[in-house]
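[1] Below are the sequence and a predicted model for it; my questions follow.
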Amino acid sequence: MSPNFLNGITLLLVYQLVGEVSTRLLNWPVPGPVLGMLLLFITLLLSDGLESVVEPASSALLSHLSLLFVPAGVGVMVHVGRIGSAWLPISMALIFGTLITMAVTAWVMVGMQRLLGRRSTHAA
């Protein structure tokens, strides 16, 4: 393991810890890792050299991303009886959640195209 990887993974874990502790202390209804990612994102926007520290660890984690789905798959298999008894609400949530996500994504894309189209016409 290279020192760059260790520095990057340490930084990622510190941000996750800061997010977790912050949400518990402030009693916020946001998962700690999500707040940690938001803080890391803000830090990356404000800092120039931090990307080179985080990149080796994030690339290594992303290359093994499929392994992170194993616990979810095990959870589904453990609770297959519960899922079978509540198939209708689960199916409706999946269908409507997907449709809402697609609609919001399309709306954001159209809005961004209009915004970027206006900027390019003003720049020309």
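    Received it, and whenever you're ready, just let me know what you need.
[2] C-alpha only now, for contacts and for neighbours.
    OK.
[3] how many other residues sit next to Pro56?
    Pro56: 18 surrounding residues under other C-alpha atoms under 10 Å.
[4] Repeat that for the one 10 residues further on.
    A count of neighbours around Ser66, defined by other C-alpha under 10 Å, yields 9.
[5] Tell me which residues of the longest helix anywhere in the chain come out buried.
    Among the segments of the chain that qualify as a helix by DSSP state H, the longest is helix 87-123. Across helix 87-123, burial judged by 16 or more other C-alpha atoms under 10 Å covers no residue at all.
[6] where's it relative to the chain centroid, distance-wise?
    Relative to the mean C-alpha coordinate of its chain, helix 87-123 is positioned 17 Å out (C-alpha atoms, centre = their mean, to the nearest Å).
[7] Below is structure B, check it against A:
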Amino acid sequence: MIVSLTVILLCQLIGEVVVRGFGWPVPGPVLGMLILLAVLSLRDRVKKTVPEFGRTLDSTGKGLLAHLSLLFIPASVGVVQRLDVLETQGVGLVVALVVSTFVTLVVTVVAFVVVSRLSGSAMENAHDGRPGETP
């Protein structure tokens, strides 16, 4: 577990160092996740040399996900500490949240419809949609 937790935190650290070093406008942990994705894609090769690496990395990741809600406590405390900002900018924040949620839903629906039309055309030719019949 220590090795896999070290790998996860090392990927985040590398991402943070690269982002700050190059001045990229991307959060360091996001680049760290991409690096971790690369590590995980190469995991099968590493499993041959360190057999327990894959198993412990999976269990450590599941353990972190099980307690993910604890990571929202600092953010909640930060919001409570800055209630003055929430009071002055609250309406703008609510409008931004509602509009961005709506735009996200619309874009998701449009993407789903486009993908379903592109992939569903072959399915529609095979099955005309009457219940009880198989193609």
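    That came in fine, so what should we check first? The shown structure was predicted, so the numbers you read here are calculated from the model rather than taken from an experiment.
[8] Provide the TM-score value for the superposition.
    Superposed pair, TM-score by TM-score structural alignment, normalised by the length of structure 1: 0.81. Supporting alignment: 119 aligned residues with a C-alpha RMSD of 2.5 Å.
[9] What lies in contact with stretch 93-104 of structure 2?
    Contacts with stretch 93-104 of structure 2, where a contact means C-alpha atoms under 8 Å, 6 or more residues apart in numbering, come from Leu86.
[10] can you do 10 Å?
    Residues from elsewhere that reach stretch 93-104 of structure 2 (C-alpha atoms under 10 Å, 6 or more residues apart in numbering): 86, 90-92, 105-110.
[11] now, among the residues you listed, which is nearest to Asp44 of structure 2?
    Thr108 (33.5 Å; C-alpha to C-alpha).
[12] Translate that closest one into the numbering of structure 1.
    Mapped onto structure 1 by TM-score structural alignment, Thr108 of structure 2 lines up with Thr105.
[13] roughly how far apart are that match and Val34 of structure 1?
    Between Thr105 of structure 1 and Val34 of structure 1 the distance is 20 Å, computed by C-alpha to C-alpha, to the nearest Å.
[14] next one: Ser47 of structure 1
    Relative to Val34 of structure 1, Ser47 of structure 1 is positioned 20 Å away (C-alpha to C-alpha).
[15] The two: which has the busier surroundings?
    Using other C-alpha under 10 Å as the criterion, Ser47 of structure 1 and Val34 rank with Val34 on top: 15 against 10.
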